[in-house]
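Colleague: Can you look at this prediction? I've put the sequence above it.
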Amino acid sequence: MSVADRSRRMSLIRSRDTKPELALRRALHARGHRYRLHVAGLPGKPDIVFAPRRVLIFVNGCFWHGHKCPTGHIPKSNSAFWLAKVTANRARDAKNIRKARSLGWKVFVVWECQIRSQKLTQEVADRLSHRIRSRPR
């Protein structure tokens, strides 16, 4: 694949409103939760924000954020670049989570592989819903 083709393909990858994020949002909304999206003033611009309960949810893609699952592997071509990129992403994620927690927020990270199917999404949404409701307003 040429550099131009690769660049064009990479530019099509979304950073917000991804399929996993939309699926989780729909499941949480169906459980009666209302939330804000991508709040810029919070560390890392979390994907889903429950402000009254001070809960943040990051929906991470396994490849981009280096999850330890089959999807989170480093490509064989240009592996030095990808290793550095994923390592930097993981360090940034950890810093943002620490910062949010120090500000009094409860942080949840949901991985793409955890919500790959409708059934898994519903299970994750049930667990999150319980934990969100258990937080005081």
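Modeller: Received it, and whenever you're ready, just let me know what you need.

Colleague: For the rest of this, base every contact and every neighbour count on C-alpha atoms.
Modeller: OK.

Colleague: Going along the chain, name the helices of the protein.
Modeller: Remark: helices assigned in the chain by DSSP state H are 3-11, 19-30, 62-65, 79-102, 118-133.

Colleague: Spatially central, which residue of the chain would that be?
Modeller: Val59 (1.8 Å; C-alpha atoms, centre = their mean).

Colleague: alright, now check it against this:
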Amino acid sequence: MRDSSGWEPPPGSWASSAARRRNMQAIRSRDTKPERVIRQLLHAKGLRYRVAARPLPDLRRTADIVFRPARVAVFIDGCYWHGCPEHYVSPKTNPGYWSDKVTRNVERDRDTDQQLTEAGWLVLRFWEHEPSEVCAKKIATTVASRRADLHAPGN
């Protein structure tokens, strides 16, 4: 299927047009605005962390914010890509492909949560539409609590 510019998608491509392909490629997988705002708020509270890091070296998945000593992994999930129950709307173009993709993303998220939890990590997930101040406060409180537990007598 060629578009008006003569561009033809490669066989098996998810792109329905050159414009759609450019649009989808431009979507950030890290450093989104919600992530940047939450990180700025955490930094202002004196917290230090890793950005887009693997909590577990052998797990080929990255968390948006990682507090290694406290073993807290934070994910700021986009409503579309992670199937937000409030905001996800199936696309009109190529809905089968995109709905399957989002379903796979959600399944991978659950698997990531399970693997990190089994390794002793605490996973915090927030939707991109949640107020950044509320997310940052919960993250800061959780990290402080985990750090206190690590330094408690007998640990």
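Modeller: Okay, I see it. Computed from a predicted model, the values in this text were never measured in an experiment.

Colleague: isn't the residue nearest to the centre of the first structure right next to Lys45, touching?
Modeller: No: the pair Val59 of the first structure and Lys45 fails to qualify as a contact (C-alpha atoms under 8 Å) at a distance of 11.1 Å.

Colleague: measure Thr112 of the second structure to Ser145 of the second structure for me?
Modeller: 23 Å (C-alpha to C-alpha, to the nearest Å).

Colleague: coming back round to it: excluding chain neighbours, what is closest to the residue nearest to the centre of the first structure?
Modeller: Val110 (4.8 Å; C-alpha to C-alpha, 6 or more residues apart in numbering).

Colleague: Counterpart of that neighbour over in the second structure?
Modeller: Using TM-score structural alignment as the criterion, Val110 of the first structure maps onto Phe126 of the second structure.

Colleague: ditto for Phe58 of the first structure
Modeller: In the second structure, Phe58 of the first structure lands on Phe75 (TM-score structural alignment).

Colleague: rewinding a little: number of residues surrounding the residue nearest to Val59 of the first structure?
Modeller: 21 (other C-alpha atoms under 10 Å).

Colleague: ok, now the one 3 residues further on?
Modeller: Cys113 of the first structure: 18 surrounding residues under other C-alpha under 10 Å.

Colleague: Repeat that for Lys137 of the second structure.
Modeller: Applying other C-alpha under 10 Å, I find that Lys137 of the second structure has 15 neighbouring residues.

Colleague: Would you quantify the distance from it to Leu150 of the second structure?
Modeller: When Lys137 of the second structure is compared with Leu150 of the second structure (using C-alpha to C-alpha), they lie 20 Å apart.

Colleague: and what of Val74 of the second structure?
Modeller: 19 Å.

Colleague: neighbour-wise, which of those two wins?
Modeller: Counting neighbours by other C-alpha under 10 Å for Val74 of the second structure and for Leu150 shows that Val74 has the greater number, 23 against 13.

Colleague: Find the nearest non-adjacent residue to Arg54 of the first structure, please.
Modeller: Closest to Arg54 of the first structure by C-alpha to C-alpha, 6+ apart is Trp105, at 5.0 Å.

Colleague: For that neighbour, give me its contacts.
Modeller: Arg54, Val55, Leu56 (C-alpha atoms under 8 Å, 6 or more residues apart in numbering).

Colleague: nearest to Arg26 of the first structure, of those residues?
Modeller: Leu56 (16.1 Å; C-alpha to C-alpha).

Colleague: how close does the closest one get to Leu37 of the first structure?
Modeller: For Leu56 of the first structure relative to Leu37 of the first structure (C-alpha to C-alpha), the value is 10 Å.

Colleague: list residues touching both of those two?
Modeller: With C-alpha under 8 Å, 6+ apart, Leu56 of the first structure and Leu37 have common neighbours Pro46, Asp47, Ile48, Val49.

Colleague: Appreciated, that's everything.
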